[in-house]
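Sequence below, structure please.
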Amino acid sequence: MSSKNKGFQGKDSFSRMNFLYQASMLMAGKSATLSAYYGNLCKTIGKKSVLRIDPNIKRSLCKKCHMALKPGVTAEISALDCKDEILSIKCLKCNHSKNFPINSEYKFWLENPDSKAEVCSLEKDNHKKGAKRKKTKVEDVSVVHETSQQ
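Coordinates of the predicted model:
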């Protein structure tokens, strides 16, 4: 494959990480060690490729043993009553717990429009066989939305 048709940087690593994450979630109730192994491979590929993993995926893997956390199967979820409401997720394999504050107004940095510099998508080109890379800057996207609302 030439570099023109490849898509975006790290596409093969992202697809490999996606496969390993799905395999880890599938094995979570059946084999804890296999689930932890796949989760560890997923995180290792992300670190070696210097790619960011989505926060929802990070929260569903144990930080200590890397096993996929499924509520009621491999993880215990409870809400702690302190000064602030806290969601506690405890891994049943290694007994490691993660605490998250419950705040309905909180947004991830990735959901903030300032965090996006470029949006990449793959489109099929009618004239040629294959995918064509389409780059759009965030400023251009906001202008398109403003003009379409008028």
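
rest of the way, CA atoms for contacts and neighbours
Fine.

how far away is Lys134 from Ile89?
40 Å (CA to CA, to the nearest Å).

Give me the more crowded residue out of the two.
The neighbour comparison of Lys134 against Ile89 (other CA atoms under 10 Å) goes to Ile89, with 23 against 12.

could you say which helix or strand contains that one?
Assigned by DSSP states H and E, Ile89 belongs to strand 85-91.

Mind listing what's buried along that strand?
By 16 or more other CA atoms under 10 Å, the buried positions in strand 85-91 come out as Ile86, Ser88, Ile89, Lys90, Cys91.

which among those gets closest to His145?
Taking CA to CA as the measure, His145 sits nearest to Ile86 out of the buried residues of strand 85-91, at 37.4 Å.

Packing partners of the strand holding Ile89?
Judged by 3 or more CA pairs under 8 Å, 6 or more residues apart in numbering; DSSP states H and E, strand 85-91 is in contact with strand 75-81, strand 97-101.

What lies in contact with it?
With contact meaning CA atoms under 8 Å, 6 or more residues apart in numbering, strand 85-91 is reached by 62, 69, 74-80, 96-102.

I'd guessed Arg52 sits against Ile45; true?
No - counting by CA atoms under 8 Å, Arg52 stays clear of Ile45, with 10.5 Å between them.

which one of the two has more residues nearby?
Ile45 (16 against 11).

Second input sequence below; structure requested for side-by-side comparison:
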Amino acid sequence: MVKSCKGDTGHQRMNYLYQAAHCTLAQNPGNTQLARFYIETMKSVAAKLVLRLDPHIKRTICKKCSSLLIPGVTATVRVKGRRQKHMVVTCLDCKQVKRFNTDEKHVLWAHKTEAIQDKS
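The predicted structure is shown next:
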């Protein structure tokens, strides 16, 4: 019998809470408080189990108010810049701004080979 790793159940719980927040906003876009509660709970589970959130998930969460950033519902998305274009995501609840590089050659640190550790 194989023991379940703390990360397996933790990731499952975090995945469930993230999906619950999405479903809550899909059914009722005005119910941001419940979605925010789910995201805050997901972040606390990650902190207690010392698990990292995937960068793609982190990009959809407001760092200031823990709101789920859905374009047109809880966030506005703009592309700015003349030479070097970047995406600007603004939270509609707290007006926090996030900027993301849109360069096709840009690779996130988590996806680089030097960031990957051996689990030996």
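
Ser142 of structure 1: which of the buried residues of strand 85-91 of structure 1 is nearest?
The nearest one, if we look at the buried residues of strand 85-91 of structure 1 relative to Ser142 of structure 1 and count by CA to CA, is Ile86, at 35.7 Å.

Skipping its backbone neighbours, what lies nearest Asn18 of structure 1 in space?
Take Asn18 of structure 1 and drop its neighbours on the chain: the residue closest to it by CA to CA, 6 or more residues apart in numbering is Cys42, 7.8 Å away.

Just give the nearest non-adjacent residue to Trp109 of structure 1, would you?
Using CA to CA, 6+ apart, the closest residue to Trp109 of structure 1 is Ser115 (6.4 Å).

Quick check, the one you found in contact with Lys137.
No - Ser115 of structure 1 is beyond contact range of Lys137, at 11.9 Å (criterion: CA under 8 Å).

Helices of structure 2, residue ranges please.
6-27, 32-48, 55-58 (DSSP state H).

The first one relative to helix 32-48, how many degrees between them?
Using axes from the mean of the first three to the mean of the last three CA atoms, to 10 degrees, the interaxial angle of helix 6-27 of structure 2 with respect to helix 32-48 works out to 170 degrees.

Tell me which residues are up against helix 6-27 of structure 2.
31-32, 34-36, 38-39, 41-43, 45-46, 49, 51, 68.

ok, now the shortest one?
The contact list for helix 55-58 of structure 2, computed with CA under 8 Å, 6+ apart, reads Ala110.

Please repeat the previous calculation with a cut-off of 10 Å.
Tyr18, Arg52, Leu68, Leu69, Leu108, Trp109, Ala110, His111 (CA atoms under 10 Å, 6 or more residues apart in numbering).

now that we have those residues, which one has the most neighbours?
Leu68 leads those on contacts (other CA under 10 Å) with 26 neighbours.

Can you name the residues that contact that one?
Neighbouring residues of Leu68 of structure 2 by CA under 10 Å, 6+ apart: 18, 21-22, 25, 32, 35-36, 38-39, 57-62, 74-75, 91.

now with 8 Å?
Counting by CA under 8 Å, 6+ apart, the residues that Leu68 of structure 2 touches are Ala21, His22, Ala35, Arg36, Ile39, Thr60, Ile61, Cys62, Thr74.

try Val138 of structure 1
So Val138 of structure 1 contacts Lys116, Ala117, Glu118, Val119 (CA under 8 Å, 6+ apart).

quick revisit: what is the neighbour count of whatever residue of structure 2 lines up with the residue nearest to Asn18 of structure 1?
In structure 2, Cys42 of structure 1 lines up with Met42, judged by TM-score structural alignment. Counted with other CA under 10 Å, residues neighbouring Met42 of structure 2 total 21.
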